[in-house]
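>>> Need a 3D model of the sequence below.
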Amino acid sequence: MTTENEGGSTTAHRQFHIGDVITVATGTLVSLRHIEAVYDLCGYMTGNDALFTHQLPRAARECEPALRAQHPALIAETIPPISTMEEASEFLAALYPKYGEYVTVAPLPPGEHELIDPIVEMLDALG
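From the prediction side, this is the model:
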């Protein structure tokens, strides 16, 4: 699936595991790929596949509204208390019949991600 941008170019959409999408949209780690999923999904959506660790929270905040708009019912699912990966797997498996294992995600529209030099952003965070 692709989307045509304002300039007429097209952007391919990608499939992501529902656990990855829920993790980035809600901040609750249910992804079976752990933090790798956050890097992957945020990098894809922002167009910056070289995000530094300290940039992930901001990138996730930028991605969250788009993920909620793209998959509102999935993101609205109630996440039970999860303390093990087995519990996360069981939670996700219960959602597969309704949503499938993977969903299509579109990248953020141009201008929705603020590109900040990672060193400058780190220095700003340190004060």
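
>>> hey, let's count contacts and neighbours off CA atoms from now on
Fine.

>>> Check for me that residue 88 belongs to a strand.
No - using DSSP: H, G, I helix; E, B strand; the rest coil, the assignment for residue 88 is helix, not a strand.

>>> wait, what's in contact with residue 24?
The contact partners of residue 24, taken as Cα atoms under 8 Å, 6 or more residues apart in numbering, are 38, 41-42, 60, 63-64.

>>> Here is a second sequence; please produce its structure as well for comparison:
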Amino acid sequence: MTTKEFPTCDVLSTITGILMGPIGGVYEVLNFMTGEDVFTHQIPRISREATPVVLKMHPELEATITEAEQVTEDNYLTWLATWEERYGKSITVPQMTIAEHERIDPLSELAEKVSPDKIAVVSP
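Okay, here's the model as predicted:
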């Protein structure tokens, strides 16, 4: 199993759906876990796939999902400090297997959500 450490704020943002740091950290976690370049519209779906994978490796993180319901703009730094004290400054996550992650072409997935006439593909 291939694993990698990421900042606690990035892993918890990914599994709780509450942004605890820069959004780039969520992209990094999901890009590693999927082996793909994740697009913004894919984050919710892939985060739902990643959560049980992370929790299987770290069942102690289950509490953060419920606790995250209490996080606000005013207290998120306090919660982050609490979680970093509890779990450390970084958390190791595994890459997902084909059974854990459904690979969907990003543009096809976007076309399911947005009218195709509103999608502009730019090629270098």
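
>>> After superposition, what is the TM-score?
The TM-score (TM-score structural alignment, normalised by the length of the second structure) is 0.78; 112 aligned residues with a Cα RMSD of 1.7 Å.

>>> Just the buried subset of the contacts of residue 24 of the first structure, written out for PyMOL, thanks.
To isolate the buried members of the contacts of residue 24 of the first structure in PyMOL, using 16 or more other Cα atoms under 10 Å:
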select buried, resi 38+41+42+60+63+64
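
>>> Pick the one among the contacts of residue 24 of the first structure closest to residue 108 of the first structure.
residue 63 (7.0 Å; Cα to Cα).

>>> That closest one: helix or strand, and which one exactly?
helix 56-70 (DSSP states H and E).

>>> tell me which element the residue nearest the centre of the second structure falls in.
Compute the mean C-alpha point of the second structure, and by Cα atoms, centre = their mean the closest residue is residue 14, 2.7 Å away. Here residue 14 of the second structure sits within helix 8-16, counting by DSSP H and E.

>>> now do residue 39 of the first structure
helix 35-46.

>>> Can you give me the buried ones in that helix?
Neighbour count says helix 35-46 of the first structure has 35, 37-46 buried, by 16+ other Cα under 10 Å.

>>> With distance to residue 101 of the first structure as extra columns, can I get these in JSON lines?
Below are the buried residues of helix 35-46 of the first structure laid out as JSON lines (distance: Cα to Cα, whole Å):
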{"residue": "35", "distance to residue 101 of the first structure": "18"}
{"residue": "37", "distance to residue 101 of the first structure": "14"}
{"residue": "38", "distance to residue 101 of the first structure": "17"}
{"residue": "39", "distance to residue 101 of the first structure": "19"}
{"residue": "40", "distance to residue 101 of the first structure": "17"}
{"residue": "41", "distance to residue 101 of the first structure": "15"}
{"residue": "42", "distance to residue 101 of the first structure": "19"}
{"residue": "43", "distance to residue 101 of the first structure": "21"}
{"residue": "44", "distance to residue 101 of the first structure": "19"}
{"residue": "45", "distance to residue 101 of the first structure": "19"}
{"residue": "46", "distance to residue 101 of the first structure": "23"}
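
>>> Out of the residues you listed, flag the one nearest to residue 95 of the first structure.
residue 37 (18.2 Å).
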